[in-house]
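>>> after the sequence you'll find the predicted model.
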Amino acid sequence: MTTFTPAIPEDVLSVVQWAAGEEMPLEICGHGSKRGIGRPVQAEHTLDLSQLSGVTLYEPAELVLSARAGTPLAEIETLLKLSNQELAFEPLDYGPLLGGERGRGTIGGVLAANLAGPRRLKAGAARDHILGISAVSGRGEAFKAGGRVVKNVTGYDLSKGVAGSWGTLAAFTDVTFKVLPAAETETTLVVRGLLDDLAAAAMAVAMGSSAEVSSAAHLPEGIAKTVADGILGSEPATLLRVEGFGPSVAYRLGHLKQLLAAAGEMQELEHETSKALWRDVRDCIPFADGSDLPVWRLSLAPASAHAFVLALRMRAAVSAFYDWQGGLVWLRMEAGEPEAETVRTLIKQFGGGHATLVRASMPVRASTDIFEPQPPALAALSARLKAEFDPKNILNPGRIVAGAH
């Protein structure tokens, strides 16, 4: 097995051209923080992009940053913080959940996995902030899409199209993201003691109000104590984040308290404490237990998420918590089996959604549909896209669909 570690985009092109010519499959990775997601890649050789690193353009006044694909996300976030800016979609870090360290992910991996965090409902995901890419397709052809300005979209936006492709369509060499000013301050209003259904109702009221809540999550009993060094205790905690200028935050918090006055006991967490709390929610720290118990990441209609979890608990031992106002559900299967058929059947019964198995043992990953199976029409479109970008199936083969892409 050979590991290629190119340090410049031209070397990435050379490696992929060789692989395409020899029909040698390649596993594409950065620092490997998300390597455990997806089916085991069917490749003997690795294209390691971790040395393809460095910020190549940062113009704070223009809200634009470009970097090599292997640049650590932590490095980029540190640079942005110096100018009081951020990636507004606050990409999650899968490292702790998969038994690794925080801060190992790369900016190319952010786009490849289309990452997002608790601010997803307000700020979107990586695909909503990407401006341009440089990449090498499985044909061994270098290409560019988009650009370095915020308004530069004509026709089909290929930069968004490759978001979430998990390295199966192209190897990114450079990416350009839109950045935004960071909020002056933030406060999290914590409502204590709500059961899942009442928490769903409270989050719906908050998100539908004029308080401009940027994030809403619910941590059931026992889950709450696992975040932010246990500051919340074991009692259920419904979290509502308000961000912006100090006086505005104070005013909107007051409005929120009035709306939810009958919901239960409340407390406020400010500044760094609030930030630490949302980092732990973002990175699924409640289930970052060092085990390989299966963990699912579900997208559901927020109004039906708590009912789905209750129905699932009638069939399997499961722990759960909610982000995105309930639209994102994290599940840990306590008996060690993924129960994929049960999970996906119930999702259909509760209005539809998507389920991704983000953590499991190697044997389970090899025998389970990790990503939500696509309807026939969409699967056919994906197959045509794969054939166009990677006709010889050399880029991360088998990661998404066994024997294909």
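Sure, I can see it. Numbering: from 1, shown residues only.
>>> C-alpha only now, for contacts and for neighbours.
Fine.
>>> what helix or strand does Asp280 sit in?
helix 271-282 (DSSP states H and E).
>>> so what's the gap between the next helix or strand after that helix and the chain middle?
Using DSSP H and E, the helix or strand that follows helix 271-282 towards the C-terminus is strand 295-299. Computed by C-alpha atoms, centre = their mean, to the nearest Å, the chain-centroid distance of strand 295-299 equals 11 Å.
>>> before we move on, back to that, list the buried residues in the helix holding Asp280.
Under the neighbour-count criterion of 16 or more other C-alpha atoms under 10 Å, helix 271-282 has Thr273, Ser274, Lys275, Leu277, Trp278, Arg279, Asp280, Val281, Arg282 buried.
>>> OK, contacts around the last one?
Contact criterion C-alpha atoms under 8 Å, 6 or more residues apart in numbering gives Pro91, Leu92, Asp93, Gly117, Pro118 as the residues in contact with Arg282.
>>> structure B:
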Amino acid sequence: MTTDIVTPENADQVRDMVAWAVDSQAPLNVQGHGSKAGLGRAVNIGTTLDLSRLSGITEYSAPELVLTAQAGTPMTDIHAALADAGQHLAFEPPDLTGLLGGDPGRGTLGGLVATNLAGPRRVQVGAARDHFLGCQAVGARGEIFKAGGKVVKNVTGFDLCKLLAGSYGTLAVMTELTLKVLPAPEDTRTVLVLGASDADAARCMSRALTSSHEVSGAAHMPAAAASACEAEAVSSRGTSVTLIRVEGPGPSVEYRAKALCRELADFGETVEVGSGESRLAWAAVRDVQPLTEPLDRPVWRVSVAPTEGPGVVDALRRQSGSVDCLYDWGGGLVWLSLENGDVAGQAERVRNAVAHAGGGHATLVRAAADVRAAVPVFHPQPEPLAALSRRLKDNFDPARVLNPGRMAEGL
């Protein structure tokens, strides 16, 4: 299919392009650098609205903990500017380009918020939408509007920003975004617990997260995932590895790490690693690096109660054979790499396992385009919630011109 690409340079040009799309009944594929094109349903849209020229940090006040940048600003630029000031995006944005088969580092700020991605620190600080303060956007009726503000303490009426975060560009085209930033931790240490089974690791992570030690990350790699991890501190162990992270002032981090080593010794041998090794290990967890290869295997993102994840994995292994996995968020997030084959049948098995585990949701993150066009990528919604989603789309984008079908058919 031939695709026309338009590259506006400012919000006014975006508005003109959206107005043309409505008048012409020509849907738009809204994207930045295209690093997340493999997320969501695969759709064939003839015109791409490329926001990569809307780039640059427009305002950054380190003392006020607020950063504003255009939607097409590369995340590498955002991270570099924050690092220079000793700050960071606390929700730990993942870079899934390796998992999706692309070149790392190509993501943009707009794409990050549009997909509401967050890394291991979500258990402590929340998701991207919890740090999203305000934006300028273009609605599907051809108007420029603003939502939220540029201050951390911003109390208004309906929080439209929370709705746009995670909408995959189906409700409006964000052109400029403001996010809350925070000081980067002074020190980081990770306690590794070696040899725990998945079920024991879930209990270990629960104990750590409910302790008084302010744990900022809890993940578990079974032996296969640990051996594939790029962080040598993990891959060299020759067994499963459970990772517990503490951050903050140096003396406090040192004390809490040693206390966790003692308190978690019931689950296996404990090893403490320092800041440099910790960063490598948590980057691997954040980006799901151990499940990157082989690239032709479907990858699922499953959210269940933290204690139920091992049961979901066991059920799928009994039905589907080979299952590689990685647990994050204290076990509440389970990444699954399954054998390639009948993905439609696989989807039914995965979602049945989630239902039998007491509920949750399963998202197909990686699969061929034809599969993502045929299989529901996002967990099917109960009818009342699906009806609400349709009403939102009807109100925000009645002409169905903004990424139509990206999240579900008709949306």
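Alright, I've got the coordinates. Since we're looking at a predicted model, the values are computed, not measured.
>>> got the contacts of Arg282 of structure 1 as JSON lines, with neighbour count columns?
Output for those, formatted as JSON lines (neighbours: other C-alpha atoms under 10 Å):
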{"residue": "Pro91", "neighbour count": "25"}
{"residue": "Leu92", "neighbour count": "20"}
{"residue": "Asp93", "neighbour count": "29"}
{"residue": "Gly117", "neighbour count": "24"}
{"residue": "Pro118", "neighbour count": "27"}
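>>> make JSON lines out of those and add secondary structure.
Shown next, in JSON lines, are those (DSSP: H, G, I helix; E, B strand; the rest coil):
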{"residue": "Pro91", "secondary structure": "coil"}
{"residue": "Leu92", "secondary structure": "coil"}
{"residue": "Asp93", "secondary structure": "coil"}
{"residue": "Gly117", "secondary structure": "coil"}
{"residue": "Pro118", "secondary structure": "coil"}
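>>> look up the closest residue to Ala199 of structure 2, ignoring the ones flanking it.
Distance criterion C-alpha to C-alpha, 6 or more residues apart in numbering; nearest residue to Ala199 of structure 2, sequence neighbours excluded, is Pro310 at 5.7 Å.
>>> same check on Ala265 of structure 2?
Computed as C-alpha to C-alpha, 6+ apart, the closest residue to Ala265 of structure 2 that is not its neighbour in sequence is Val193, at 7.7 Å.
>>> likewise for Arg279 of structure 2?
Leaving aside its sequence neighbours, Arg279 of structure 2 is closest to Thr188 (8.0 Å, by C-alpha to C-alpha, 6+ apart).
>>> tell me the contacts of the equivalent of the one you found over in structure 1?
Here Thr188 of structure 2 is matched to Glu186 in structure 1, going by TM-score structural alignment. By C-alpha under 8 Å, 6+ apart, the contact set of Glu186 of structure 1 is Arg241, Val242, Glu243, Gly244, Val249, Glu270, His271, Ser274, Lys275.
>>> surely Ser165 of structure 1 meets Gly109?
No: using C-alpha atoms under 8 Å, Ser165 of structure 1 makes no contact with Gly109, being 10.1 Å away.
>>> what about these two, which has more around it?
Gly109 (27 against 19; other C-alpha atoms under 10 Å).
>>> now do the equivalent of Arg372 of structure 2 over in structure 1 against Val295 of structure 1, distance only.
In structure 1, the residue equivalent to Arg372 of structure 2 is Arg365, according to TM-score structural alignment. Arg365 of structure 1 sits 11 Å away from Val295 of structure 1, going by C-alpha to C-alpha, to the nearest Å.
>>> same check, this time on Ile400 of structure 1
17 Å.
>>> these two: who's more crowded?
More crowded of Ile400 of structure 1 and Val295, by other C-alpha under 10 Å: Val295, with 27 against 23.
>>> what does that one correspond to in structure 2?
Correspondence of Val295 of structure 1 to structure 2, assessed by TM-score structural alignment: Val299.
>>> please say which position in structure 1 Pro222 of structure 2 maps to.
Matched by TM-score structural alignment, Pro222 of structure 2 corresponds to Pro220 in structure 1.
>>> which non-adjacent residue is nearest the spatially most central residue of structure 1?
Central residue of structure 1 (C-alpha atoms, centre = their mean): Leu115, 2.9 Å from the mean position. With sequence-adjacent residues excluded and distances taken as C-alpha to C-alpha, 6+ apart, Leu115 of structure 1 is closest to Pro91, at 5.0 Å.
>>> surely that neighbour meets Ala113?
No: the pair Pro91 of structure 1 / Ala113 is not scored as a contact, 9.7 Å apart, by C-alpha under 8 Å.
>>> the alignment partner in structure 1 of Ile57 of structure 2: neighbour count?
In structure 1, the residue matched to Ile57 of structure 2 (TM-score structural alignment) is Val55. Neighbourhood size, Val55 of structure 1 [other C-alpha under 10 Å]: 19.
>>> what separation do you get for Val55 of structure 1 and Ser137 of structure 1?
Taking C-alpha to C-alpha, one finds Val55 of structure 1 at 22 Å from Ser137 of structure 1.
>>> what of Ile400 of structure 1?
On the measure of C-alpha to C-alpha, Ile400 of structure 1 and Ser137 of structure 1 end up 17 Å apart.
>>> go on, Ala261 of structure 1?
Separation of Ala261 of structure 1 from Ser137 of structure 1 (C-alpha to C-alpha): 55 Å.
>>> now Ser299 of structure 1
30 Å.
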